[in-house]
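Engineer: Provide a 3D model corresponding to the input given below.
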Amino acid sequence: MRLNLRFGLDLDGYRPAAADDCHGQVSLGPLGMLSQLETRLGLSVQQPAIMRRLTGYLQLLRQCDNGSRFYSASLQIDPLALAHSLLDWRDRWIEAGWDGTADADSAPRLRDLAEVEQALRQSGQVPPGPADRLAAIAERLEMTSLSLDVVLVDPLTEFPQLWQRVLQQLGARQELPEENFCLARPDTDLGRLQRALRDKGSFTPAHDGSLLLLTAPDEGLLARALSRIQRSDLPATSCCAEALATQVVSEQSLATIDQTLWLEDNPLTGASDASAWRPPLQVLPLALSLFWQPLDPRRLLEFLAHPICPVPAPARYRLADVVAQAPGLGGAAWRKAISELEENLQQQAKDRLAATAAIKNLRQRLADWLDLPRFDPATGAPPQRLAEHCARLARWMSQRAQLENVSPGLRTLLLAAASQAREAQQGLDDLALGQSCITRVQLDRLLEEVTAAGTPVPESRAELGAIPSLRAPGAAIANQQRLLWWDFIEPWLPQRLPWSHQELTDLARQGARLQSPRQQYESLLRRWQRPILAASDQLVLLRPLRQRGEEVRLHPLGNLLQSLCGDRQIPTIDLSAELAENEISTTTPLRLHLQLEPQTPRPLPGLRRWWQLDQPQWLTRRETESFSSLQALLFSPYQWVLNYKARLRTSGLNDLATGSRLKGNLFHHLIEALLTDPQFDWLQATDQQIGQATRQCFERLLAEEAATFLQPGQRREKQSLADTAMRSVCQLIQQLRAAQVRHVEIEKPVQGRFSGGDLAGAIDLLVTNADGDEAVIDLKWGGSRYRATELRANRALQLALYAWLRRQQQRWPAQAFFILEEGCLLAHNAHYFPRARVCPPLEDNATTAGLWQQFEAAYQWRRAQLDAGQIEVTVTGTLPDEQSKTPEKALTIPETSDRFNDYACLTGWEEQA
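Structural biologist: The predicted model follows:
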């Protein structure tokens, strides 16, 4: 029995709408036919990775480069992009019939690539691509024959030259399906259109519903319409109410349709866009990005916070939190976190031997994935080192895929990621044969080639009863009652050939006959018309006006159809206008009558000044308060409740620390490192020594805790910070020397009690002078005007709190703010710090002790409210009432306190928000 093969340009992946008796019949596109012929001729070969072909061809380009080739300059700038382009040229020429040679008088580019081609055929260095496989089939068919009955559904002349040769060898015959279609009734719009296309005439639409263009602002609404049409779930008055056998055709993705079908609990088509951003596929680029100097802390955070990461889960979560707060690697917080992780492993281990093994494994994993050598992106990294890393990642991915608790879908993605890592490894190994270093730009290009194809969602499969679909208009080779053309928008169109007229003439002499853009467009136009002719009852064109937020054009076929209508327009229904009952923007009396479930608007909760909790026992006192928690309790009780009682907190992994917070932390640690360094005597050091020590410490801390400022584009900011650091450190040391400070304690832990219970905190700088007197210095990045106002109004509560915890025998220590950005020290007076900027209280009798008493009174007042379940919401848009007034001798509370508010979405919304 002879196998009957239907072969067409668009039939790859073809599935008939109905399961007819197809015994002995197969419908194939170019890729399917290629595989079928290879199998029958005994030529089956393992399909090579694209990267192997690319790097192999790049080596040949280098071997043939004498410095005067047309590609010599490009080879030095972007070799992989060059190899990609020229290999594509070469494959297109081979498919067009090129014999691989060039005459002496041929164009220079053709002669150069002909020499590369001869080297390729002699060395066999480049694995065969589809064009090479087709050429091998043509050669084998010269010596043998196959018992196949090949029927072409597209004209032979529209196939590439090499395909024409193979099809002629197979004795293929042409049967265009459009010549045998049963057209719609001639008294319908669809029938008139079909005959106008066939006879190259025109027609006047009568708006009978057989031809329809549906438009909507986006694909979501169109997908709902398609789902209802396919299920015949429309009122009898709808122009698409009739139950007809339906098929979808599209050149675009059907993924949006499946999303809607899933929401409406209908069978899925199994369509899924291939994406390079599936979680396991993201790991390879992230892992390799850590080799570059300076280290990008954002990439490091993404690597550690990624759900698929080779660093053990407890360690990566802890280290990711460190990186988010101190963007860098190797700093004090980083080392402390690793030490804590090792202590936890010791406590969890059964015995000492197990603990040692666990700690060794952790250190090895951190060394393998994080403690990497760093290379200059412009100079490049050794390809062998990067290849080893890819191989290590491939092994880890493969091992992870074999775990029992891994779902089938995740296992598929892990294996795909392992395959990509191996392909990258092979590509890097090949590149190592011709170059000692690969730059970051070249590595990124290689990764683009490896990951470009992406992977579809593994669990995405067609379900029983799903609407039949065609991947291209040219695949509409059988009549169908109703055809729905999804995404009737402008597709890919033929581009101008990148070769000159002389080069095309020279190629033709060597057997290559390339189709011109005009010929390609005419072929596309013929295939575009096929769905129109295949529909026997109704044709519905679905056109979104925007796709992914961008405006899209009407399909070129739509312009042709419009021209056939003459002065009339294609019957069009604007779904958004129809749903809004707006008759103005429709061009037809027809209605789809798409019925969507009405949704009752639910207003956002409004702002309220007070929340009342029926169970106030949930608002009991905390065992230990700090300045931060007390500040929230007094000024923003709602934040205290949501943070410390409800424990609603923003994730520390959302983003890196930036702005004033990052700069303040950096300068805190800079001052701590300098003032506690036993090798640096700040009391005796000269200005030059202070500057040198500051500069060295600053550069080290940038890499460890603030690598954000080392990234491209941050040079000016980094220099500004360096200048500020020099000025700030010098000013602080001068202030300490002027105050005859002899002892400094950094981040001094303090604790004590107050009327509300235990109180704890950490003083930024606790200094002691030659007389033994103490002073509390709080370091602030900026805001000197605000801090000066606090001191003058005697409202510096943070200083008062720390002073309360350090007071000895009723003596309160001196207090001051040091503003890091400006290098100035603010104090109530100059008694302790003679060079301070004095900000005396406006009231003569204002003291720190008095401020503390006001705080205690305010605390008791606010605590009584919480004990009664009353929570004040001090946000902008609310007005204080009688309950908001503090007692006479208590600290005054501002009307609002929401400048820094993580809970803005929970406190209510203003009208018209």
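Engineer: use CA for all of it now, contacts and neighbours both
Structural biologist: OK.
Engineer: burial of the residue nearest to residue 840 when sequence neighbours are not counted, as a residue count?
Structural biologist: Leaving aside its chain neighbours, residue 840 sits nearest to residue 828 (4.6 Å; criterion: Cα to Cα, 6 or more residues apart in numbering). Neighbours of residue 828 under the rule other Cα atoms under 10 Å: 22.
Engineer: again, but for the one 10 residues further on
Structural biologist: Residue 838 has 19 neighbouring residues, counting by other Cα under 10 Å.
Engineer: for residue 792, see how far away it is.
Structural biologist: Per Cα to Cα, to the nearest Å, residue 838 is found 9 Å from residue 792.
Engineer: got it, and residue 497?
Structural biologist: Distance, residue 497 to residue 792, using Cα to Cα: 77 Å.
Engineer: neighbour count winner among those two?
Structural biologist: More crowded of residue 497 and residue 792, by other Cα under 10 Å: residue 792, with 18 against 12.
Engineer: the more buried one: what's its closest spatial neighbour, skipping adjacent residues?
Structural biologist: residue 841 (4.0 Å).
Engineer: secondary structure class for that neighbour?
Structural biologist: Three-state call for residue 841 (DSSP: H, G, I helix; E, B strand; the rest coil): coil.
Engineer: want to put them side by side, so please do this one too:
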Amino acid sequence: MRIEFGWSLDGAAWADGGGARGAARMGPRALVQLLQNRLGLTRPPVEQAVRVAEYSRALAAAAPAWVRDSAAADPWATTAALLRWRDAAVEAGARLVPRDGLPERIAALCAIEARHSAARPGAADDLRELVDVLEQEVTWPLGLEVLVCHEPPEELPGLWPRLLSLLERAGVRREPAEAAGGRSPALLLVEAEDEWAAAETAARFLAGRDGAPLQVLAGADTVLLDQELHRRGLPALGVAAPAAHRTALQILPLFLSVALAPVDVQQLAALLDLRVLDAPEGGREHVGLVPARARARLLDALAQEPGIGGAHWRRALAAIAADKGMAAGGREFVAALAALVAAPIPPEALTPPRVREATDALGARLRALGQGAPELTRASQHLQVLREVLDTLEDSRVLGTRELAQMVEAAGGRAASPFARPEASAAWRTCSRPAQLLPRGGDVLWWGADRDDAATGVVWDAAEAEALTALGARILPPARLAALATDAGLRGLHGAERLVVVRTRRRAEEAVAPHALLAHLAAARAEPGQGVAEVLAAHTLAPERTLGEDGFDLAGSRRPLEVPPRARPRPLPRDLTRRVKPAPHLVPARLSYSQAEDLLGCRQKWTYKNGLQIRPASIAQVPTGNRMIGTLVHAVVEALAQREDRTGPPGAQRVREEIDAQVPRLASELLLPGREVELAGMREQAVRSLVEFFDRLAAAGLVITAVESRFEEALTLPLRRGEVTVPFVGFRDVDAEDADGRPVVIDLKWTFAAKKYPDLFETGEALQLAAYARPLHDRHVDVGYYLLAQGEFVAANPALDPHGRPTLDVVDLWRRGVDGMTAALDAIGDGEVDARSGQILRDAGQDLATPRTAAKTTYERAREAARAEGALVVDARCDYCEFSLLCGMRGDAS
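Structural biologist: Coordinates of the predicted model:
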């Protein structure tokens, strides 16, 4: 067998060396694996994360003083760094035996190695074992006849010169590789401003070739380039690096994030919503860890109560347990997940056995769903490696949450990209590193020739290098080690006649510099006094310069094309109204205040959301921020108003206790680490506000009669096509009575828009209060808001609000609201659906980029005009609307 060996040839395709004819191109790792196979030294691979865990035990046993503080502060990262240094020293040829006078780092490695002798080996140990076996004068044939070396053995680091010498002694003939002859290749550099322009240029170059020999050097992922190739009917290159953030490697971290206390409800929602497999053939629903019906119920429960253990959560679990139409495995996983989040692992009990127990259900679920699916097979491997790591550790060891996260990340490694799917092509050969180019002459297209700052290995200082040399190592200076890769890359490039480089000045929105090898090529062309940058600039052209009157022309690649005239993007539409066929069937089955607000503020929003049932994903409806806190404080008011010990207004301590009791159920994310200040601030603000609320009610002689009381009232809408009666439903926050028995309705608001609700009340446009008062059928019902964040009432009752606000005419206000809803439904039925709030901005020459203060002024003018006509205008807050892309307020209209 003939082996072409180069220091940078790992990853080269077997066929590049003529594998079918008993020849191959190999780098260091591939050659070691081949020799292990020939000498019967192969063994099952050991995951690096498992080796780190084993090394941590040796580190704990040796306990060298030099790393003691680091190991206590960050045990996993410290151990991983020590193991990397240890492997580098072993690969360099050192035998780590303790002796006096060693530098501290080397002494620590030697002390740990004395405790590490029984641990499972890594790649460095494989190399050492090969050398040791070959030292014994192997007499059987290795099956290798010729070893063609790209580098002289004496220029290689560590044990490699010795290994190559031993192979020669064992009968393997060594030959130097032929140097790439001739001068440097012709250089043409195309630099685009963005990846899209670069991909289009490279695809045109490949599409316009006439069949001449070509190699493609893909130095960056080709995802965008592959899209352009497919547009032209060409096969994809399929180059995409593996990464740690692939979907398969996110399942385990996401699962563990909800297994540890405190539970992050947003992470729980993400886990519930996670789809792990595409929909089966003929199906509409992608497969998730949680079955679809269970997922919907649990996400709806979290949307009502963003926490664990509330009434909605319990009812959802009971419904799932009773759902016999769901597969037993799915129900069991949901039950296990519910038990886990109900009793998550506290930090002080985070031990390997607890983590293994917590992941049992996930392992069973992945096995049940997997059935050969590559994505779930990779996720199962991730979990299995983590469990191996945990088995290596002492059961009594308490893990830090950061340490566990590091273990999970290390256990996953990197997963292949779904875009790494090269397609067969006879027109070109593809490789990913300059050293892998074949000396075939012809052209090379170098895609993504960006600067590569990859580390060249462990750097030892002079004293450490001297100590390692005394221990048997061969240490090359970092510059000589880097030169091996540089020389290999230049040899590969010099085997081409012409180098066409297509790169972008910016990648992922960050500026990138050209590859260092381009500087070497430019330096060979520089005239006296000429800098590298000048040479590169002289060989560089912009993508637009490849376009001429006859079409595309670059380095002999030609392709006819038409260049469309430049055109400005179309402006956003002035008229947002949609005119469609009449839709008399779009009548609400029931109405609520939120629907009434949509009908008055934006008919398109109501049509999309209620008429056509277009809704955001369930996970997007899990409350957070002000909405979550508002829900929490509403529940606290309900609990305090219904308490059995009502001998007077609740004091601050009682309010504080109730808030703390409700937070895990309704605002559990405030219990997460790092949010202590936010929780404390919210708690004290709510305590002051609620004490003021109950004290003010008592001082005004008001008695709470109900909280969160549901109402349903028939509402007749006199539409042009005939009257329609629908139920109007909702919940009133607080019902009360004054000393004379007159009803009082108070709506609670947690908001930082302190002027909004006083303004609505004083201008007679507080429609929500009128809607809540209507079912009481009392024209003189007293209504008002209580602003929870500010601790203030907005009401006409001077005992509650001393600002002297006018009495709200709820009857007239409701009549205006009904007129507006009727007009809206008539227009929708006729097929004319406007976006009223957005149109108000458009008519004023404004859009979503308009500052909020200016937009509020515009809406205020529209409200004044509507009041003069006895109508209502509602600001639908287009800047927060989920449908602003559909109506035309947001996005590119071209």
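Engineer: quick one: TM-score?
Structural biologist: Remark: TM-score between the superposed chains equals 0.86 [TM-score structural alignment, normalised by the length of structure 2]; 836 aligned residues with a Cα RMSD of 3.4 Å.
Engineer: quick one: map the residue nearest to residue 840 of structure 1 onto structure 2.
Structural biologist: When structure 2 is aligned by TM-score structural alignment, residue 828 of structure 1 is paired with residue 796.
Engineer: same check on residue 617 of structure 1?
Structural biologist: Using TM-score structural alignment, residue 617 of structure 1 sits opposite residue 583 in structure 2.
Engineer: please name the nearest non-neighbouring residue to that match.
Structural biologist: residue 829 (4.4 Å).
Engineer: and stretch 792-801 of structure 2, what's buried?
Structural biologist: 792, 793, 794, 795, 796, 797, 800, 801 (16 or more other Cα atoms under 10 Å).
Engineer: how many neighbouring residues does the match of residue 617 of structure 1 have?
Structural biologist: If you count neighbours by other Cα under 10 Å, residue 583 of structure 2 ends up with 16.
Engineer: same question, residue 692 of structure 1
Structural biologist: Using other Cα under 10 Å, residue 692 of structure 1 has 13 other residues around it.
Engineer: three-state assignment of it?
Structural biologist: Criterion first, three-state DSSP; result for residue 692 of structure 1: helix.
Engineer: from residue 700 of structure 1, how far out is it?
Structural biologist: 13 Å.
Engineer: residue 256 of structure 1 now?
Structural biologist: Going from residue 256 of structure 1 to residue 700 of structure 1 by Cα to Cα gives 50 Å.
Engineer: can you say which helix or strand has residue 330 of structure 2 in it?
Structural biologist: helix 328-342 (DSSP states H and E).
Engineer: give me the next element, helix or strand, following that helix.
Structural biologist: With elements assigned by DSSP H and E, the helix or strand that comes after helix 328-342 of structure 2 is helix 352-358.
Engineer: next, the mean deviation of the first helix or strand past that following helix going along the chain compared to structure 1.
Structural biologist: On the C-terminal side of helix 352-358 of structure 2, the nearest following helix or strand under DSSP H and E is helix 360-370. Comparison of helix 360-370 of structure 2 with structure 1 after fitting gives an average deviation of 2.7 Å (mean Cα distance after the TM-score superposition for structure 1).
Engineer: in structure 1, what stretch matches the following helix or strand past helix 360-370 of structure 2?
Structural biologist: Note on helix 360-370 of structure 2: by DSSP H and E, the next helix or strand toward the C-terminus is helix 374-392. On the basis of TM-score structural alignment, helix 374-392 of structure 2 is assigned to residues 412-430 in structure 1.
Engineer: and what about the aligned partner of residue 768 of structure 2 in structure 1, helix, strand or coil?
Structural biologist: Here residue 768 of structure 2 is matched to residue 798 in structure 1, going by TM-score structural alignment. Local secondary structure at residue 798 of structure 1 is given as helix here, using three-state DSSP.
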